[in-house]
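Asks: Predicted model, plus sequence, below.
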Amino acid sequence: MDPTPLLDGVVLRVLRPEDAAALAAAYTRNREHLAPWEPTRDAAFFTAAGQETEIAAQLESARLGGSLPMVLVDADGTIVGRFTLSGIVRGPFQSANVGYWVDAELAGRGLATAALARVVQVARDELGLHRLQAATLTHNAGSRRVLERNGFVHIGFAPDYLKIGGRWQDHELFQVILHD
């Protein structure tokens, strides 16, 4: 995947080992913004050393074909978001899950929509996937709009689907079919 310019000088590119400190800073800066939407994180997660461990695991998964971890980087080199294709399954399924977040300072400007459009294109054209799935908390209207703007359709409801913010929470499920 080549780095892709999106909006206002922000680029979507594959995560790198040297991103640990910048990613720790991004998570720290967005800790309150992300808390309602993510699993509870321990203090080590917000450190460069914690991110080195996370990145190593994600890049190993990518090496094995199970994921594609990406970051949004602004013109100054600051990480301002994450997009990840995870749980890539080949064979007759050819599917992956997509997850994402955008920096609080850039939310609501169309960046997530533009980045997801590029992720969908990469999944279809470079990875040859047939389908992407995403799950949103039932009250996450912003994420739902990003998905719908990229052709995702609602396919179901999953009670107690993920442990977010310290408790099991219901999610709405969405998918987009990439090939007919």
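Replies: Thanks, I have it. Residues are numbered from 1 along each chain as shown.
Asks: CA only for contacts and neighbour counts going forward, please
Replies: Will do.
Asks: Does Ile155 touch Gln175 like I think?
Replies: Yes. The criterion here is C-alpha atoms under 8 Å, and Ile155 meets it with Gln175 at 6.7 Å.
Asks: counting contacts, what elements does the longest helix anywhere in the chain pack onto?
Replies: In the chain, taking DSSP state H as the definition, the longest helix is helix 48-63. Secondary-structure packing of helix 48-63 (3 or more C-alpha pairs under 8 Å, 6 or more residues apart in numbering; DSSP states H and E): helix 20-29, strand 68-73.
Asks: now those as TSV including distance to Asp180?
Replies: Written out in TSV, the entries for the helices and strands packed on helix 48-63 read as follows (distance: least, C-alpha to C-alpha, whole Å):
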stretch	distance to Asp180
helix 20-29	37
strand 68-73	23
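Asks: When Ile155 and Gln175 are compared, which one has more neighbours?
Replies: Gln175 (22 against 14; other C-alpha atoms under 10 Å).
Asks: where does the more buried one land in three-state SS?
Replies: At Gln175 the chain is in strand, as set by DSSP: H, G, I helix; E, B strand; the rest coil.
Asks: Leaving out sequence neighbours, find the closest residue to it.
Replies: Gln133 (4.3 Å; C-alpha to C-alpha, 6 or more residues apart in numbering).
Asks: Could you report the distance from the one you found to Val119?
Replies: When distance is defined by C-alpha to C-alpha, to the nearest Å, Gln133 is 12 Å away from Val119.
Asks: intersection of neighbour lists for these two?
Replies: Counting by C-alpha atoms under 8 Å, 6 or more residues apart in numbering, Gln133 and Val119 have no contacts in common.
Asks: another one to put next to it:
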Amino acid sequence: MIDDNHRIDAETWLRPVTEADAASLAVSMTRSRAYMRPWEPVRPDAFYTEEGQRQRLAGLLAEREAGRVMPWVLADGQDRAVGGFNLNAVVLGPFRSATLGYWVDVTHAGRGLATAAVRRICELARDELRLHRVEAGTVSDNTASQRVLAKCGFEQYGFAPRYLHIDGEWRDHRLYQRILHDGPVTGEPAAPGV
């Protein structure tokens, strides 16, 4: 189910984000700030504080209730957030699509956690949200993220010059999608607000 915990490996699971994650997200994002800099927008220092994360989470949770965003964290064995995964811009009706965004703490990178979590999110998007497709974009030279998407069945469908303002400049992006199914649109999604 969309609100369940989903085991990723022996020490890590994917679970819905809560306001209680603000402190561990602030720690994890601060620790990973330099590592993620080439792939992230420039953010104010306040973003990396517990209060900054609390404010960000309040917005995410409100968007979740409205059915527009499905946010999860990657949690370690002590239930600390060490990554974030969102299905953003969830649209139902005949489109039935969402945009995937994700990051993994520098101390957990390279272990296949992003790949396992993206696979599980695609299953949830198909089976629980009843989406037809999920899309994602990467900065054109983010080969690690591109490998994750390829392993999870995403195919590049476009290239967007100067797509997002990342690390202080407008950066080109490769656009990917995964078609989850080609069946009819039936039933209501299981997620709150969607």
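Replies: Ah, there it is. Please read these numbers as outputs of a predicted model, since none were measured by experiment.
Asks: So which residue is dead centre in structure 2?
Replies: Nearest residue to the geometric centre of structure 2 (C-alpha atoms, centre = their mean): Phe85, 2.5 Å.
Asks: part of a strand, is that residue?
Replies: Yes. In this structure, Phe85 of structure 2 lies within a strand as judged by three-state DSSP.
Asks: Enumerate every residue touching the alignment partner in structure 2 of Gln175 of structure 1.
Replies: With TM-score structural alignment as the criterion, Gln175 of structure 1 lines up with Gln177 in structure 2. Residues in contact with Gln177 of structure 2 (C-alpha under 8 Å, 6+ apart) are Arg133, Val134, Glu135, Ala136, Phe154, Glu155, Gln156, Tyr157.
Asks: The residue nearest to Gln175 of structure 1 matches what in structure 2?
Replies: In structure 2, Gln133 of structure 1 lands on Glu135 (TM-score structural alignment).
Asks: How about the aligned partner of the residue nearest to the centre of structure 2 in structure 1, nearest residue that isn't a chain neighbour?
Replies: Aligned counterpart of Phe85 of structure 2 in structure 1: Phe83 (TM-score structural alignment). Distance criterion C-alpha to C-alpha, 6+ apart; nearest residue to Phe83 of structure 1, sequence neighbours excluded, is Tyr100 at 4.3 Å.
Asks: And Arg7 of structure 2, by the same measure?
Replies: Trp13 (4.2 Å).
Asks: who's in contact with Leu6 of structure 1?
Replies: Leu12, Leu111, Ala114, Ala115.
Asks: ok, Pro69 of structure 1 - contacts?
Replies: Contacts of Pro69 of structure 1 (C-alpha under 8 Å, 6+ apart): Val14, Leu15, Gln58, Leu59, Ala62, Arg82, Phe83, Thr84, Leu85, Ser86.
Asks: Tell me the spacing between the second one and Tyr27 of structure 1.
Replies: With the distance defined as C-alpha to C-alpha, Leu15 of structure 1 ends up 14 Å from Tyr27 of structure 1.
Asks: quick revisit: select only the buried ones of the contacts of Gln177 of structure 2 in PyMOL?
Replies: Buried residues among these (16 or more other C-alpha atoms under 10 Å), as a PyMOL selection:
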select buried, resi 133+134+135+136+154+155+156
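Asks: Sort out for me which of the contacts of Gln177 of structure 2 are in strands.
Replies: Residues of these located in strands (DSSP state E): Arg133, Val134, Glu135, Ala136, Glu155, Gln156, Tyr157.
Asks: quick check, nearest of the residues you listed to Trp170 of structure 2?
Replies: If you rank these by distance to Trp170 of structure 2 using C-alpha to C-alpha, Ala136 comes first, at 17.3 Å.
Asks: Checking my notes, Gly77 of structure 1 in a strand, right?
Replies: No. In this structure, Gly77 of structure 1 is coil, not part of a strand, as judged by three-state DSSP.
Asks: Tell me how many other residues crowd it.
Replies: Neighbours of Gly77 of structure 1 (other C-alpha under 10 Å): 12.
Asks: Relative to Leu129 of structure 1, how far out is the residue mapped onto Pro94 of structure 2 from structure 1?
Replies: Matched to structure 1 by TM-score structural alignment, Pro94 of structure 2 sits across from Pro92. Distance, Pro92 of structure 1 to Leu129 of structure 1, using C-alpha to C-alpha: 10 Å.
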